[in-house]
Every structure is written in structure tokens, then in C-alpha cells.
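K.L.:
Based on what follows, work out the 3D shape:
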Amino acid sequence: MGQDSLKEEEIVELLSGIENVRLNEDESAVVIVDQTVLPGKKELLELGDAKALYDAIFELKVRGAPAIGICASYGIFILAKQIQADSGETFYKKFKEAAEYLNSSRPTAVNLSWALRRMEDVVKANISKSPKEIVSLLREECRLIQAEDAAMCKAISEYGLSLLKDGDGILTHCNAGPLATSKYGTALGPLFLGKERGMNFHVFSDETRPLLQGARLTSYELDQGGIDVTLICDNMASIVMKNGWVQACLVGCDRVAANGDAANKIGTSGVAILAKYYGIPFYVLGPSSTIDFHCKTGEDIVIEERNPEEIKCKFYEKPMALSSVKCYNPAFDVTDHNLITAIITERGILRAPYTESLKKAFPERVIE
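P.N.:
As a prediction, the model looks like this:
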């Protein structure tokens, strides 16, 4: 099936509700909002084969760590339905090949491997059953993953909102709203929840070079949600902080190490350094699926490097640098735990030392 556009009127529900990623009606494909064409164009894509799913994740058509995990879980379910096998063992071999292929699409966001590993665990635990029975269990699991993410986002939003006051100025980087997660989002969740309860915030949205997630997605979501938002270039964060216009920084995360170091979109660590200098709280918000106890520190997090041409050519009519000029284009950086005021998860507001607070919050995840 590949990637097929759907009718624009079908998009409203996905942009305003929980299901920014979902199965189509006959459960033959995953439906996503194509985030690469927002806000100028609203388009849905149907992903019905392995290459379409891989490309959608790699090309950022679906992005945001939780949304990637949800898409991957639905995607591997779709691919599992296509497997021809006469036993659980044969089914598992083909399933694992498909999962490894999807997992290779992006290395940094832990939700991708987490979701695929969770789906694989279902197969392994039921390998004595027929492929048809296993597929049915996979369907239940992928739906559960999305439902859990929605519940986690609501809890994260509640905890985050408790740290804010009506009228606060907020600075955010990249995009961690409904498009990147479920329902409220993570970093933007407290703002949407606060808006529902009559609170008002003024948000400064970093444009987030080079792919402009803040400009294209965050400012779009906030504007559509009736939240006062001002778009700024990344290098303007310092002056709005110095002017006293920012009372808190809220960012999402793609992976959190056991010591509290947090990987997020490139430029996040710079925001954290500025916030530390100006005495502004810097909060990292994310579900437990982004916490990786296998990574002791941020040094263990693999940082994805993307095509250098994104810097010189993306969104430009003409290249903005000579073809002979080299570019370094890491997709993420790691914010040192010492710069983070608190990590906000669905299990509460965690503070330093994170080696202790993370273990206490998630004892079942700890690796000795």
C-alpha cells in the first residue's frame, strides 16, 4: 500500500484528540498526520508496508518519541498480520526480522526500541500458540500502548501544571505536544491542561533549527489551542530570559539515562545552560518509556546524525552555503543532569540526585 494521502476532513479528529496515530478502519495500515508538511498543509498518510513505516519514521513524517513508539507498535502489528507462517516459531523469526528493520530507522529515541521490544515480548510469551492467536494478542498490546501513553500524558500534565502559576511566561524547544505524543502532550501538556482550567500562559517557542519543529508544529498547536505564543529564533532565547519574560522552561525528551542526563532535540542543552545562568527552572517532561536504565549516563546515548543538506537546503529556495562547505548535523544533544531542575514523569516530579529518584519511582525497571 505504501504512503497514500487521505481526505483533509479526516484530520480534525487526529489533531484535536488522542489518535494522532491510529489504525485505519480495516486495520490494514497505520494512519498518521504527516508532520513534515504542517502547518501549510494538513495531510494524513496510510502506512501499509515495512518500507512505508520505516520511511515515515526516518523522514520525520511521524516524530516525537512517544508517537514514534505508538506508530512502531501499530506498524509491527500490521506487518505481523502479513506474515505467512504455520507455527509460532516460524512466525517469531519473521516477526523479529521486521521489528529489527523498523528499529533501525532512528537510534536515539528509546520509545522506538521499547515499543518493539514490548510487542516482541508478547510473541515470545505466546510462541506455543498459533500465529492467528498471536496476532490477536499483538492487536490488544498495541492499543494498550497508546492508551497508556494518553494516561501518562495526562498525569505528566497534572504534575507539570502544579509547578506553574497563572500568567507565567514559558519557553519551550522543539515539539512535545499532542502531535508528538497522545492527547495533551508532555512538555506542552501542562499548558493545554491549564488552558482548560482557565489559566493563561505566554509561551516563547524556539523555532528549533534546522527542521523547525518549534515553528511548524509547536507554534501551530499552541495557536490552534488558543494559547498565547510568540515564535522566536533559537538564538533569541537568551534575551527573552534576560528580559524577565520567562518563568520556566519546559522541554520533552527522547531518552533519559539512569543518572538523569536527558537527550532531546539539538539545542536543548543550550537552553538549559541559559536557564541555569538566569536562574530559571528547567523541567524535562516525559513518560517512563523514555527512561533507559541501560544507559548509565548521557555518554551511553547514541546520537543520530542526519543529512548535512538539511542545514544548507531544507526550507530554502536556494542553498544558504556553498556546496564545498561541510556541515555537522546531530539531531539531538544531551542535557547534563546538573542543569535539570526536575524530571516530570507520570509517577511524579523527580529531583536530584536522579540516580536515586529514578530508581525510587521505577523500581521494576532498575538494572543492577
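K.L.:
okay, CA-based contacts and neighbour counts for the rest of this
P.N.:
Will do.
K.L.:
so what's Val123 up against?
P.N.:
Neighbouring residues of Val123 by C-alpha atoms under 8 Å, 6 or more residues apart in numbering: 88, 92, 134, 138.
K.L.:
The last one reaches Phe77, doesn't it?
P.N.:
So the one you mean is Leu138. Yes. Under the criterion of C-alpha atoms under 8 Å, Leu138 makes contact with Phe77 at 6.0 Å.
K.L.:
Sequence B follows; please return its structure for comparison with A:
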Amino acid sequence: MTTVFDESSDGFQAVRFDGKRLELIDQRLLPQEERWLRIDQIDAVIAAIADLVVRGAPAIGVTAAYGAVMAARARGDDLRGWLTDMQRLEQARPTAVNLAWAVARMREVTVRLGRLDSDALADEAYRMHRADIEANRTMAKAGSAVIDPGSGVLTHCNTGSLATGGIGTALGVVLEGVRSGRVERVYADETRPWLQGSRLTAWELARAGVEFQVLVEGAAAALMASGKVDWVITGADRIAANGDVANKIGTYALAVLARHHGVKMMVVAPSSTVDPAMASGQGIEIEQRDSAEIWRAAGIESVPSGFAAWNPVFDITPAELVDCIVTENGVFYPDYDFSQP
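P.N.:
Below you'll find the model as predicted:
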């Protein structure tokens, strides 16, 4: 089965599957080079997720689903071997709940059937991909409707088509806001150390023909003080039941700054990112990555002798600093009850 999409309505497809092979645009090389990786083995899928070839919680989930299909085709009727593959896949990145959610969905198919069926898994993966596209559209309209016309927005990391199966979460709201005249000024944090803002969000905004400005995170306070920003809009990798948000490192700082400057904070993510089993953000595992990433961002390929670094990839923003959370089920406000938008 080959997935068929319309970019004008479904968004740029950074994850493509032809029924046997997965194609991923290598996000580590953007915007300088648009290189596609062709993957047909589960080990390569796991490496692509761990090494940030593909990133963004929803896109990781979609990638994992298609990876499960490829693993099933390779395993034949070896269910035990496939379950081992799924366990390794689930551990590729521990913080993004969409990864575990996608793997659980694929396991459920095998439980329901009582066997390994790659065609049934492919159907489920495709449904998950289409559902994410539809959720993106719904979130874009719901989130942008909250924004007053003529507003300025600041976004962090990358939350567009590169990070999802569709037009994006937070960036989808921004793009819809620009189209509807509600968003007049767009700013994108550089987002160190991987520079997802200055490389990926900037690439997507330029591709969409949207005027924007990139800034280093250290300039966010001055930007807010200037009065040019009305909303900070970010995505999420996991949302606890109480509304605490795990997202790209630096999100917490923006939320604190936003509250001080009277700027509103919006988080946009599909309902699959909400983890009802996680009571609060205190229980969310925060992925620590190689400290060499920090030095590479400065153009230093090897860690200088005697240098050390702390490199968490996510932080936790307390629910009380978030003005609203948008999912495909609606706009939620404090105190957060995700069953009642």
C-alpha cells in the first residue's frame, strides 16, 4: 500500500511509506540540503528516531507505526521476535509519549488478531497517519480562533509538517493565523543546540511564503518587553493529566517570561500526546543527550579537554503557566480536564 497525500491540504510529507520502504527527509541537514533516506529495516528506523533524522512527537509516532509494519514483514510469523523489535523501538526516545502510544497501537492489532499480520498493521499505520493530518487541521482552526487579529507570536523548536504527519501543531496554528489575518508578526526562537527553529521552522515558514524573524533564546525577554509578541505558541512531547507540559528545553523559560510580560502561552498537541496515566510533570522522564551536541552547535567537533555540559533535551512547564492547551478535541483552559474542552 502506498500512502497518497495532497500537500496543499495535508501538508508537506516528511515521512513517506510505499508499503515496503520508509522514506524520511534527513532533518539534520536542512536547510542546506534536502536529502531523503530510504529505510527498509527496523534497526535503521530506531537509529533515525534516536539520531534526530526524524523528530517531533507526532512524526515519531507515525514513523514508529510504519517501522512496525516493516519489522512485521521481515519477521513473517515470528511474533516473539517482532515484540522484541517493538520493545527496542519504544526505547529509541523515552520522553515523547507518541512513540509509546504508536507502538502500543500496533501491539493491540496483533493481540486482537492473535497473530502477526503485516497488512493489518499497515492499515492501522495509515489510519494513524491520516488521523494526525485531520487532527492538525482541526487544531489549526481551533487555536488560531483564540488569537486576536493583528497579533504577534513567538514559537519555539519546530512543530510544523517536519514534526507531524500533517500541517503541524503549533506551527499549524501560526500558519492558519497568518492566512486568516489574526497573526501579523511571526518570530521563531533559534532553539539550541540543534537549532530546530533557525533551521527547520525557518525553512517551513520560508517555504510557505510567511515573513518571519529568527532570534536567539536570550533575546526572547527583550522581544516580549517590546510589546511585539502577544502569544507564545509551542508544541509538546508529553502532557500530564494535570496540564504540565514536557517540551523542548527552553519552553519553561519562555512560559516564565511570558507570564512576567503579560504574554499568553498556548500549547498545541494531538490528544495522543496527553498521558492520562501521568499525574503531573514530575513523573516524566527527561531525556539527557550527549553533551557533545552543545559543542557541535558552536562548530567544535570534539569536546575540549576538561569541558563538561548538562544537556537535557526537554523541560517541564507547570500547568499554571499555560493559558490554554489545544488538541483536536478542542481548546482546554485551567484547571485542565481533558475530557471537557
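K.L.:
so what number do they get for TM-score?
P.N.:
Here the TM-score for the pair of chains, by TM-score structural alignment, normalised by the length of structure 2, is 0.94; 336 aligned residues with a C-alpha RMSD of 1.9 Å.
K.L.:
Which one of the contacts of Val123 of structure 1 is nearest to Tyr159 of structure 1?
P.N.:
Distance to Tyr159 of structure 1, by C-alpha to C-alpha, is smallest for Leu138 among those, at 31.5 Å.
K.L.:
How many residues are close by the closest one?
P.N.:
Other residues within reach of Leu138 of structure 1, judged by other C-alpha atoms under 10 Å, total 25.
K.L.:
so which helix or strand takes in it?
P.N.:
Counting by DSSP states H and E, the element that carries Leu138 of structure 1 is helix 131-161.
K.L.:
Just after that helix, pick out the following helix or strand.
P.N.:
Later in the chain than helix 131-161 of structure 1, the nearest helix or strand by DSSP H and E is strand 169-172.
K.L.:
counterpart of Pro193 of structure 2 in structure 1?
P.N.:
Under the alignment defined by TM-score structural alignment, Pro193 of structure 2 corresponds to Pro210 in structure 1.
K.L.:
Looking at the contacts of Val123 of structure 1, state which has the most neighbours.
P.N.:
The most crowded member of the contacts of Val123 of structure 1 is Leu138, carrying 25 neighbours; neighbours defined as other C-alpha under 10 Å.
K.L.:
My read is that the match of Pro193 of structure 2 contacts Glu309, right?
P.N.:
No. Assessed by C-alpha under 8 Å, Pro210 of structure 1 is found out of contact with Glu309, at 9.9 Å.
K.L.:
which residues are in contact with both of the two?
P.N.:
Contact with both Pro210 of structure 1 and Glu309 is made by no residue, according to C-alpha under 8 Å, 6+ apart.
K.L.:
Please report how far the match of Pro193 of structure 2 lies from Gly298 of structure 1.
P.N.:
Distance of Pro210 of structure 1 to Gly298 of structure 1, computed by C-alpha to C-alpha, to the nearest Å: 23 Å.
K.L.:
Which one's more surrounded, those two?
P.N.:
Using other C-alpha under 10 Å, the more surrounded residue of Pro210 of structure 1 and Gly298 is Gly298, with 22 against 17.
K.L.:
counterpart of the more buried one in structure 2?
P.N.:
Match for Gly298 of structure 1 (TM-score structural alignment): Gly281.
K.L.:
for its match, what are its contacts?
P.N.:
Gly281 of structure 2 makes contact with 239-240, 244-246, 316-318, according to C-alpha under 8 Å, 6+ apart.
K.L.:
so how far is Asp244 of structure 2 from it?
P.N.:
In this view, Gly281 of structure 2 and Asp244 of structure 2 are 5 Å apart by C-alpha to C-alpha.
K.L.:
okay, and the common contacts of these two?
P.N.:
Common contacts of Gly281 of structure 2 and Asp244, defined by C-alpha under 8 Å, 6+ apart, comprise 316-318.
K.L.:
show me where structure 1 has helices.
P.N.:
Secondary structure of structure 1 (DSSP state H): helices at 11-16, 50-58, 65-81, 88-103, 110-125, 131-161, 189-196, 213, 219-224, 237-242, 268-278, 309-312, 354-361.
K.L.:
which of those sits most buried?
P.N.:
helix 65-81 (a mean of 27; mean count of other C-alpha atoms under 10 Å).
K.L.:
Where in structure 2 does that helix fall?
P.N.:
Counting by TM-score structural alignment, helix 65-81 of structure 1 falls onto residues 57-73 of structure 2.
K.L.:
once the two are aligned, what's the mean deviation for that stretch against structure 1?
P.N.:
Using mean C-alpha distance after the TM-score superposition for structure 1, stretch 57-73 of structure 2 ends up 0.4 Å from its aligned counterpart in structure 1, as a mean over the superposed pairs.
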